[in-house]
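In: Any chance you can model this:
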Amino acid sequence: MIANNDSQKTTPLTKRLATAIRREQIAETSLKLISLHGLEALNIVAIAEDIGLAPSAIYRHFSGKEEILESVSGLLQDRLLGNVRRVCAETDDPLKRLHLLLQSHLNLVLKGSGIPRYVFATGSEGVNRQESTL
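Out: The predicted structure is shown next:
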């Protein structure tokens, strides 16, 4: 009997990436999907399909939607703080810094980043979470 070795080969939908890279990719994809469809439509299956993964692969990196949203918050924080660092390195003039920071933040929001939809959808929830830790 001749075995068909080709039937045992599997082609992954996407190549394996380091956990940190995959987590960032999932957060970025989630933000993109929030931008397009709103927070209510965000789910594990949609994220997996957009990236080209099986939904179970998402659970290798996150325990669920809540943890993904925390990662999205971290991604946004990194981007906003990145703007601050860049502006501070650019000039020492406080007024120019404020102007450049405002421009940088506006550019981030206007380029379709999903920030407004995310902030407004999670805004009161995030405030309540912050108050409970004070």
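
In: Every contact and neighbour count from this point should use C-alpha atoms.
Out: OK.

In: most residues in a single helix of the protein, which one?
Out: Scanning the chain for the helix with the most residues, using DSSP state H, yields helix 65-90.

In: Flag every buried residue along that one.
Out: 68, 69, 71, 72, 73, 75, 76, 83, 84, 87, 88 (16 or more other C-alpha atoms under 10 Å).

In: For the third one, which non-adjacent residue is spatially closest?
Out: For residue 71, the nearest residue in space outside its immediate sequence neighbours is residue 27; the separation is 5.9 Å by C-alpha to C-alpha, 6 or more residues apart in numbering.

In: any idea how far residue 26 is from residue 17?
Out: From residue 17 across to residue 26, the span is 12 Å (C-alpha to C-alpha, to the nearest Å).

In: Just want to know which of those two has more residues nearby.
Out: Neighbour tally, residue 17 and residue 26, criterion other C-alpha atoms under 10 Å: the higher count belongs to residue 26, 23 against 10.

In: quick one: which helix or strand includes that one?
Out: The secondary structure element spanning residue 26 is helix 19-37 (assigned by DSSP states H and E).

In: Could you also give me the structure for this next sequence, so I can compare it with the first?
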Amino acid sequence: MESTKPRRQRDPDRRERILTAAAELAARRGFHTVGMADIGAEAGIVGSGIYRHFDSKEAILIALLDQIMARLQAGAEAVLATGADERASLSALIRDHIRVAIQDRDVLAVYHREIHNLPDDERRRLRRLQRHYLEDWVHVLAPLRRDLADGELRLAVHAAIGAVQSTLFFRSGLATDRLTELLDTMAHACLGVTAAPSELLVTKA
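Out: All right, here's what the predicted structure looks like:
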């Protein structure tokens, strides 16, 4: 006789809850101080349940960093796929990065604090993806700043992204709208480009 006991269903949101909990704890305390039991408690999951999704704390960290890099890449690809002019595209890249920095602040902060703790092959892989993302900015900026040499273009892009990401490590207490406005102004100033009058509508990943 077949058992009528219902088959246990895996919570489809559990993996995301684990990653969110890990990011929040790591942003507050540093990833190296956080244990699997801590992550489970924060996510409302029995510690052993984490191992159904991740076999180690390092695997959680890699998944977190992959997640935020994929989000940035998807945003850039969506902007460039619109075929808009360079100024509109650059403004859209800036505004998408601001959205990520505000909405996914914890995960992006973990990326910058913890990437050096990854195994060499994973660190090199993520750094390569990061360079490709920066190249998208440089490619769009170059026609707008023909007065800059290649190294100067790259410096400007790093400065603009650094301005946006200053919010990761300093809590200003500003309302989101005001914070977004100021970061937008500062990033455009770093690039020496006037902002496009309205942002592009891009499809979110």
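
In: Would you mind reporting the TM-score between them?
Out: Between these two chains, after superposing, the TM-score reads 0.69 (TM-score structural alignment, normalised by the length of the first structure); 116 aligned residues with a C-alpha RMSD of 2.7 Å.

In: sorry, back to before: which residues are in contact with the residue nearest to residue 71 of the first structure?
Out: Taking C-alpha atoms under 8 Å, 6 or more residues apart in numbering, we find residue 27 of the first structure in contact with 68, 69, 71, 72, 75.

In: Can you tell me what the third one aligns to in the second structure?
Out: Translated: residue 71 of the first structure. Using TM-score structural alignment as the criterion, residue 71 of the first structure maps onto residue 63 of the second structure.

In: Quick check: its match vs residue 48 of the second structure, distance?
Out: In this structure, residue 63 of the second structure and residue 48 of the second structure are 18 Å apart, going by C-alpha to C-alpha.

In: What of residue 119 of the second structure?
Out: In this structure, residue 119 of the second structure and residue 48 of the second structure are 24 Å apart, going by C-alpha to C-alpha.

In: do residue 23 of the second structure as well
Out: Distance from residue 23 of the second structure to residue 48 of the second structure, by C-alpha to C-alpha: 19 Å.

In: now swap in residue 16 of the second structure and tell me
Out: Applying C-alpha to C-alpha to residue 16 of the second structure and residue 48 of the second structure gives a distance of 16 Å.

In: Just want to know which of the two has more residues nearby.
Out: A count of neighbours by other C-alpha under 10 Å puts residue 16 above the other of residue 16 of the second structure and residue 48, at 14 against 11.

In: That one -> the first structure?
Out: Using TM-score structural alignment, the equivalent of residue 16 of the second structure in the first structure is residue 24.

In: how about its match, what does it touch?
Out: With contacts defined as C-alpha under 8 Å, 6+ apart, residue 24 of the first structure is in contact with 71, 75.

In: Give me the aligned partner of residue 74 of the second structure over in the first structure.
Out: Using TM-score structural alignment, residue 74 of the second structure sits opposite residue 82 in the first structure.

In: whoops, I mixed them up, residue 91 of the second structure
Out: Structural alignment (TM-score structural alignment) places residue 91 of the second structure against residue 99 in the first structure.

In: Number of residues surrounding that match?
Out: The local packing of residue 99 of the first structure (other C-alpha under 10 Å) involves 11 other residues.

In: what helix or strand is it on?
Out: Following DSSP H and E, the helix or strand that holds residue 99 of the first structure is helix 94-110.

In: Give me the neighbour count for residue 60 of the first structure.
Out: With other C-alpha under 10 Å as criterion, residue 60 of the first structure counts 12.

In: Over to residue 42 of the first structure?
Out: 19.

In: measure it to residue 120 of the first structure for me?
Out: Applying C-alpha to C-alpha to residue 42 of the first structure and residue 120 of the first structure gives a distance of 15 Å.

In: sorry, back to before: check the buried residues of helix 65-90 of the first structure against residue 107 of the first structure and report the nearest one.
Out: When the buried residues of helix 65-90 of the first structure are compared for distance to residue 107 of the first structure (C-alpha to C-alpha), residue 83 comes out closest, at 10.3 Å.

In: close enough to count as contact, the closest one and residue 105?
Out: Yes. Counting by C-alpha atoms under 8 Å, a contact exists between residue 83 of the first structure and residue 105, whose distance comes to 7.1 Å.

In: Who are the contact partners of the residue nearest the centre of the second structure?
Out: When the second structure is reduced to its mean C-alpha position, the nearest residue by C-alpha atoms, centre = their mean turns out to be residue 68, at 3.5 Å. Contacts for residue 68 of the second structure (C-alpha under 8 Å, 6+ apart) come out as 104, 107, 108, 111.
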